[in-house]
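Q: please work out how this folds:
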Amino acid sequence: MLSLFPTDISLYILSFLSLHDLRSLLLVSRETHHLVADNESTVYHQAAVFHKFVSIRSSLEDALQVESRRCGWLEGAQSWKELCRRWTELERNWDGRGFVHEGGHQVGDSNGMDGVLHFKVDEEQRTIVAVSRSGGLTVRAMEDNRILWSLGNDYIFRARCELSKGFLVFPSSRHGLEIWRRTADVELGSDVIGETVLSPISGPSPAAALDFQFEASKLAASTHPSVNSAMRLRGQYTPHAYLGHPFVNLVRIYRLRFPVLALMSALDRNAVLIFDVCEGVLLRRVSFEAFHPIDKYLSVCLHSAVFMVPWRTSAQDSEGRTRAMVLAETDLPQDLQDASMQLRKVTVPNHHISTRHSDCRVDGNVACVPGADAVEQFEIVPPSASTRLANNSQALVPIGAHRVPPCFVSARMSPDGRHFAAVTVFGLLYLVPNFARVERGATSFSEITTRIYMGEWLRDLVWEEHQQRRLVMKAASEDIFIVNLDASFHFPREPMPYELQDDRDTFANVRISHLSDFSNPTLGWARERGVAFNGVQLTRTAVWMVWDRALLDDTVRRREHRRRQREWEDNESTEPRSSPGNGSLCFASFAAGM
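A: Here you go, the predicted structure:
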């Protein structure tokens, strides 16, 4: 049929076909097969645009260059067809229909008695910045865990670190806040989002880098001389600024999202200070505990409510009071759990499992696990009618009775600053699309918020840095949940023109998955040391977390033994291994098959 039309008309018709439909057509039509073979680049570029892998104006070189800075999962791709293949495989892996690479690295002393306190992943340089429980900061190569650069435990104590666009921030032993920057960006004069940033900041600025920072930098450089001149700057950092008096002393909490650094200090306990990380200047003081900065808004997370403060505009009224949007609840947590959307496990058809199951392949510290084993899928369903009816008939709370707050523990905004999500200790996930509408008076939080009961106590929430679709949650039990806010984003059944899309439908196709192998009853509240595994980060291709590598290895090995119906060896226990409570740096990579 297509042969009856001119080539340009035929190609235009093919632009409305998904990759699945295109493949089916190629199998039944020899003429179409020849047409696609002669115009392969055009056809698969159209397919990449159809599936939203790239924008309509993107060239192949631009698409590969952008993604090459994100863990290199498109390295070696030289055609639109290969880009489509890899992206499709990546999405299949995320959905549990492919394979997952699971593994981890020990960070700390060689006998495993130390562990990871906190970490950040640098996708561009493919390094991991980690602070150990005994103190000290190391920068390690992602591929083999070797140390590229470090600061000793006499310089940086047990502390959280922040990393964004090459800027590294951590508390100083001198009670201030240190800002370092990737040495490669400084020496090569790299722009940061189109801006030229001069490092280090010098006097008379109150944020000027101090002498003790440069002494530590020289010691670190001499301790880790580079053996490869081509990569000599990889993983290294140089002092950029120091925030101390008159603004900062004994930092209580801080967060970094380039170009904004927000913090609370003992010098000003009831306010959030917002700094420009490039110049070290104070941009605004906002009068308020846990918070998260974004380009235009600041989210402040309290047990009783989440505040969204528009800090770039005037956030105070004529009387000096802070103006903010407030997400709060008046109902009891148990009633909110019953009235919220619920999780229902998605059963994978047996015929699908049999085609995907294979023996788990182990290579060093990495196991290639079938997705059906690694990822447990859930769909979101409304609460039952009987539950809603029971809630409506609840007795009123007696006057003077203690009211339990919702206990929000984390609130984060999407990378573009349009949406935000929050979690509570009682297992509730809040998803709020385009929250700026509330500020304009166009709607209220109660009308646009989707509330989901996860069935477990939650304690952390992280959004993916480069896109709006996925975020990851960590439960008090250390279990990991991945939230796909639009499961049909790349593979829509009926594509809808952008101009017809409604903000109310932004989170209409939510899917939640659970990383099965990163779940163990010996962790969580039963962990001997009682110290939470801090840190989780979501990238385009992987979930990085502080977990227990020994337990992960044990879980994978035990499942393979059960599948093969083999008896345990005499030197292997039939009971799951217990955790020593020391965190390893672990990952679940969905770039298998790339």
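
Q: rest of the way, CA atoms for contacts and neighbours
A: Fine.

Q: separation between residue 52 and residue 401?
A: In this structure, residue 52 and residue 401 are separated by 53 Å, where distance is defined by C-alpha to C-alpha, to the nearest Å.

Q: in terms of neighbours, single out the busier of the two.
A: residue 52 (14 against 7; other C-alpha atoms under 10 Å).

Q: hang on, that one packs against residue 490?
A: Yes: judged on C-alpha atoms under 8 Å, residue 52 makes contact with residue 490 at a distance of 5.8 Å.

Q: show me what counts as buried in stretch 436-456.
A: Of the residues in stretch 436-456, those buried under the neighbour-count criterion (16 or more other C-alpha atoms under 10 Å) are 436, 438-439, 444-445, 448-454, 456.

Q: how about stretch 173-181?
A: 175-181.

Q: now the second one, please; I'll put the structures next to each other:
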Amino acid sequence: MFDQLPAELRLKTLAYLTVRDLRNAQLVSRSWQQFFIANESTIYRHAAVVHELAPDSEVSLAEACSRGSIVAAESWKDLLKRWFRLETNWQGLTQPKVKEFRASGDEVHRIKVDEDAGYIITTSMAGGLWVTDLYRNEVLWALSEDHVCALAHCEYGNGYIIFNRMGSGKEVWRRASDFDNATPPAGSLPDYLQQGAYMDAATRYRSDTLRGHFRPWALITMPISARAFRFVYPHLLVASEDQAFVWDIPTMRNIITIHDTQTVVDRGILGRINYVEMNDRYIIICGSQQLRIFSKSSQGALLFHIPGSKSTYATSALDLSNLPIEHEHGTRDVVLIPRVTTRHVNGVTAPPAPLPQDMMDAMPIDDFVAAHFTPCGSVLVALLSFGRVIVIPNIERVVNGEVPLRQSALEINLRSSPLASPAISRLHSKYLALGEGRIAVATRDGIYVITLNYRARGIVAPKETDLQEATSQPFPDLTICQAVYFDDPESLYALSCLQMTATSLFFTWFLPVMPESPRLQASSDLLEHSDIELHSADEVDELGSSGLLDAVGNESMYEGNDNNQASRATDELNDAVQLVGSSTQPHWGEDMDSNGSFPELQMYDTFSDSSSDTSNESRYSTMTTVVCIDFLPV
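A: I've put the predicted structure just below:
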């Protein structure tokens, strides 16, 4: 009957099918196969729209490749095939490859990635800032360690770099190629130190194209010491202990000031500032006692708060401590493995049982150490210090009181073993990164990739019963994968940054203890030996019931804060040392800085404007570099 329909109606019908369904459809008969061959471009162009790789059927192939971060696709069918393999790589069904970027330095502290421009921006534990070519692994431009302070945190977006200088100032630099028709704002002009650093860098890194080069745009002088800052173009959010400020960076206007962020609410204060985040509607401040959501308006009213002392936050939860791991250690052919796959409501477990009261009484408050909005802005993800991730879809409805937090949220416990000690667990979480529909988390147990609603884009068509059952759950189709190849405890302990793009994970890694493998050797020829053979699409299709999972991938990267979250009460840390042992850990008394903080911990996003002591960072000197798990198929 399908063969008897006009060609136009057949094409419209096929436009609603997923990639896998299209592949199966052309195998139905010889006539169907011939129809596919004759109309291949139109069929797969429509499929690109269905899978959100193209906004509409009028977009060009080159633009669709750019949107999906898939370069050099030869046809619409090739684009969909590459995208399909990218998604299976992200979920551990086929294996990604591993790269190392030695040109970025051997004391890397922070990482920012611009895949469109093709470069990586890094700061160092010893000072300095580098811009490294993403494909040739060579330095394009740099600022010296005499200008950029040690352990500098940096933010990046839309061609702007923002990093802290000693004290409370923030330097703003702009991509040199964007200066053609731009004039720095008069109210916050760069000072002579920035101009001198610019001239020095221009002399050392001469270029006709100025690719990867930056020029000073402005200098922000804060009246008080800042604890954390976050740049989401075009706005920069800076928080002190009891105030928050928002600047419009292109014009350098202070557009929002929030006072008294520590006001007592629900018998608690915000506490030590750990992290800040914002989207178009909300400002998030993560404190040691509460996470608070403020309105992103001129008044900056407090709209909602979440205490950090709850044993559970959601009626839907997943707990990795109850699940066995298939591979205790990765190999060169097993970089990423699936740990959890929930296909419908029955796959989501009940909330974990409350902890015993005596342990709850002894447990310090579980800090909210980081929070991020997904690129679409509707989902908020928060990371707590004990290794728990809280995913809140439809955050606007929660803030407005239309739905309770416990019913809306999903709680994920990434501890690989049950809670052994509050003091140890308090040092557990390391870093959080977000993409569209994906979450990356680093803890002291490992590096995890969480894919939300993996079938939403149609790689595997869900059964009708699954859809009906799933309506009461926040994320019925979810996978959690673990990068078992990167499980060395000391390297995870030293990890200071994690970034996620549409195609890759970037993170700092403690080089001497990288997994010994021809594909991960610490040498200049690593890139030549890093490719891991990928299964063909036919082989992946044969996986059958093991799953051809779907995820929603998009460009997004996590931007960190310059806070000093690593500081903890001395007695808690001493308790932790006693439990961990002294064989691989520093002696706290010897390594404590002038503020009572522990530079080595660098737990989530640690840097304090008020401290620049780096004497203890030499423990990781010449050892920490940038590693990339590249999920893009070759």
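
Q: circling back: sort out for me which of the buried residues of stretch 436-456 of the first structure are in helices.
A: Counting by DSSP state H, the members of these that fall within helices are 436, 438-439, 445, 448.

Q: just put those residues in JSON lines and tack on distance to residue 518 of the first structure.
A: Shown next, in JSON lines, are those (distance: C-alpha to C-alpha, whole Å):
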{"residue": "436", "distance to residue 518 of the first structure": "36"}
{"residue": "438", "distance to residue 518 of the first structure": "38"}
{"residue": "439", "distance to residue 518 of the first structure": "40"}
{"residue": "445", "distance to residue 518 of the first structure": "34"}
{"residue": "448", "distance to residue 518 of the first structure": "33"}
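
Q: which of those residues sit farthest apart?
A: The distance between the two most remote of these (C-alpha to C-alpha) is 12.8 Å, for 439 and 448.

Q: between the buried residues of stretch 173-181 of the first structure, which is closest to residue 80 of the first structure?
A: For these, the minimum distance to residue 80 of the first structure (C-alpha to C-alpha) is 35.5 Å, reached by residue 181.

Q: can you tell me the element the counterpart of that closest one in the second structure falls in?
A: Structural alignment places residue 181 of the first structure opposite residue 174 in the second structure (criterion: TM-score structural alignment). Element membership for residue 174 of the second structure (DSSP states H and E) is strand 170-175.

Q: and that strand, how far from the first structure on average?
A: For strand 170-175 of the second structure, the mean distance from the matching residues in the first structure following superposition reads 0.6 Å, by mean C-alpha distance after the TM-score superposition for the first structure.

Q: residues in contact with the next helix-or-strand element following that strand?
A: Tracing the chain past strand 170-175 of the second structure, the next element assigned as helix or strand by DSSP H and E is helix 192-204. Residues from elsewhere that reach helix 192-204 of the second structure, judged by C-alpha atoms under 8 Å, 6 or more residues apart in numbering: 141-144, 147, 214-216.

Q: of the residues you listed, buried ones?
A: With neighbours counted by 16+ other C-alpha under 10 Å, these contain buried members at 141-143, 147, 214-216.

Q: what about those residues, which are in strands?
A: The members of these that map onto strands under DSSP state E are 141-143, 214-216.

Q: which one in the second structure is aligned with residue 98 of the first structure?
A: Per TM-score structural alignment, the equivalent position to residue 98 of the first structure in the second structure is residue 94.

Q: tell me, how many residues neighbour that match?
A: Residues within reach of residue 94 of the second structure, counting by other C-alpha under 10 Å, total 26.

Q: so it sits against residue 84, correct?
A: No: under the contact definition of C-alpha under 8 Å, residue 94 of the second structure does not touch residue 84, with a separation of 10.9 Å.

Q: if anything else comes up later, I'll come back, but that's it for now.
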